[in-house]
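**Student:** pasting the structure only:
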């Protein structure tokens, strides 16, 4: 199931990027060739090189497209929820649902060794989607419902447990379906920082 589905992304690019997402996770960036992308995407070599300079450009375009789509999804969530708890819960649910429905997205964004093939990429935790997660926790501090503490510590206490369960799910280490842990992990995480 493809994750990138934005209408402003031309069909050829969308096909190549969705194939790259799958192949980069399954085979690794260095073991994925342009012929692999041609075979998987159904897009000709010429069309790939017309749309992208090289494989690194594909990887950089993929990361940019993923982060932009993630930002749009987060914005929709934030518009629907006003309190910091509601936002934290909804964002945690969204993280878990995305990992369940689109595991390659989670694996590529969180676990690929980006610096090996995109050396100029800033650390993923400094990207807008991760800033948004931290901002929901800062909002809780500003509202007085979260203890005043270092923001990175508070974010690690809240989203860290959610992200760890996602990793355990991707590694097939959980005894139950991932979503069955949502209430327990969000409540336990929130209690660790709540006033």
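**Tutor:** Great, that's in hand. Because the structure is predicted, anything quoted here is derived from the model rather than measured.
**Student:** drop to CA atoms for contacts and neighbour counts, all remaining ones
**Tutor:** Noted.
**Student:** show me what the top helix by length along the chain is packed up against.
**Tutor:** Taking DSSP state H as the criterion, the chain has its longest helix at helix 55-80. The contact analysis (3 or more Cα pairs under 8 Å, 6 or more residues apart in numbering; DSSP states H and E) places helix 55-80 against helix 11-26, helix 84-101, helix 128-143.
**Student:** show me what counts as buried in that helix.
**Tutor:** By neighbour count with 16 or more other Cα atoms under 10 Å, helix 55-80 contains the buried residues 55, 58-60, 62-63, 65-71, 74, 77-78.
**Student:** how about the nearest residue to residue 130, chain neighbours excluded?
**Tutor:** Ranked by Cα to Cα, 6 or more residues apart in numbering and with sequence neighbours excluded, the top spatial neighbour of residue 130 is residue 124, at 7.6 Å.
**Student:** farthest from the middle of this protein: give me that residue.
**Tutor:** Distance from the C-alpha centroid of the chain, by Cα atoms, centre = their mean, peaks at residue 46 (30.2 Å).
**Student:** gap between that one and residue 20?
**Tutor:** Noted for residue 46: a distance of 16 Å to residue 20, by Cα to Cα, to the nearest Å.
**Student:** and the longest helix of the chain with helix 128-143, angle?
**Tutor:** 30 degrees (axes from the mean of the first three to the mean of the last three Cα atoms, to 10 degrees).
**Student:** how distant is helix 55-80 from the center of its chain?
**Tutor:** 8 Å (Cα atoms, centre = their mean, to the nearest Å).
**Student:** just the angle between that helix and helix 11-26, please?
**Tutor:** 100 degrees.
**Student:** okay, the angle between helix 55-80 and helix 84-101?
**Tutor:** 140 degrees.
**Student:** hang on, the earlier thing: next, count neighbours for the residue nearest to residue 130.
**Tutor:** The criterion is other Cα atoms under 10 Å. On that basis, residue 124 has 16 neighbouring residues.
**Student:** hold the first one in mind and look at this next one:
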């Protein structure tokens, strides 16, 4: 008889995917470990072995999701040369995820609010948002972006982008965000660009 091989990383990924889906659907407080077991196909014991408890699982889901976004963002800006192109890459990635993996985007925007932990930080403190702030700071230094507080400029730029995402998810914007990308990105850029 051939011995069954267990891939612990596959189990971890299944649990993370299932938990994120359920957190979006029902909210963090509305999901119990047995539901995650059912959705993921992974045993209760394996969940507790790998994560310890529901709060640590939620922290892992949150951190992995933000890291996945950051990895995609860094990949996108790797070839961009101008400040405007780097910020456009951020916006286009956000729009793409909204259309192709709305669960991920909805999770990043909403579920975080329910989890109370010292290990989790607001989305505006995430590595991706800090990178946007750094890019904007570079733009202020180079004169491409009007002088001022780089955090406020980042809020101005990302506010246009993220509000469009919320409106799309609510069904107010009926067209895919990629179809509206040029106008949205132009409006976001105009809010911070040097005159």
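**Tutor:** Received, thanks. Everything numeric in this text was worked out from a predicted model, so none of it was measured.
**Student:** give the aligned range of the longest helix of the first structure in the second structure.
**Tutor:** Counting by TM-score structural alignment, helix 55-80 of the first structure falls onto residues 54-79 of the second structure.
**Student:** how close does residue 16 of the first structure sit to residue 64 of the first structure?
**Tutor:** From residue 16 of the first structure to residue 64 of the first structure the distance is 14 Å (Cα to Cα).
**Student:** ok, residue 92 of the first structure next?
**Tutor:** Counting by Cα to Cα - residue 92 of the first structure and residue 64 of the first structure are separated by 22 Å.
**Student:** residue 168 of the first structure too?
**Tutor:** Taking Cα to Cα, one finds residue 168 of the first structure at 26 Å from residue 64 of the first structure.
**Student:** ditto for residue 32 of the first structure
**Tutor:** 19 Å.
**Student:** what does residue 103 of the first structure give?
**Tutor:** Distance from residue 103 of the first structure to residue 64 of the first structure, by Cα to Cα: 18 Å.
**Student:** go on, residue 42 of the first structure?
**Tutor:** Taking Cα to Cα, one finds residue 42 of the first structure at 22 Å from residue 64 of the first structure.
**Student:** what do you get for residue 29 of the first structure?
**Tutor:** Distance from residue 29 of the first structure to residue 64 of the first structure, by Cα to Cα: 16 Å.
**Student:** for the residue most central in space within the second structure, what are its contacts?
**Tutor:** Nearest to the geometric centre of the second structure sits residue 108, at 4.4 Å (Cα atoms, centre = their mean). By Cα atoms under 8 Å, 6 or more residues apart in numbering, residue 108 of the second structure lies in contact with 62, 65, 66, 123.
**Student:** at 6 Å what do you get?
**Tutor:** Contacts for residue 108 of the second structure (Cα atoms under 6 Å, 6 or more residues apart in numbering) come out as none.
**Student:** helix or strand for it, just tell me which one.
**Tutor:** helix 102-110 (DSSP states H and E).
**Student:** how far off helix 83-100 does that helix point, in degrees?
**Tutor:** Going by the same axes, to 10 degrees, helix 102-110 of the second structure makes 120 degrees with helix 83-100.
**Student:** average offset of helix 102-110 of the second structure relative to the first structure?
**Tutor:** Overlaying the first structure shows helix 102-110 of the second structure at a mean distance of 1.5 Å from the equivalent residues (mean Cα distance after the TM-score superposition for the first structure).
**Student:** now that helix: how far from the chain's centre is it?
**Tutor:** Counting by Cα atoms, centre = their mean, helix 102-110 of the second structure comes out at 7 Å from the chain centroid.
**Student:** and for residue 111 of the first structure, the neighbour number?
**Tutor:** Neighbour number of residue 111 of the first structure under other Cα under 10 Å is 13.
**Student:** ok, residue 191 of the first structure next?
**Tutor:** Residue 191 of the first structure has 13 neighbours, counted by other Cα under 10 Å.
**Student:** repeat for residue 46 of the second structure
**Tutor:** Residue 46 of the second structure has 15 neighbours, counted by other Cα under 10 Å.
**Student:** so it is in which element?
**Tutor:** Residue 46 of the second structure belongs to helix 44-51, assigned by DSSP H and E.
**Student:** quick one: that helix to the first structure mean distance?
**Tutor:** Looks like 1.3 Å for helix 44-51 of the second structure (mean Cα distance after the TM-score superposition for the first structure).
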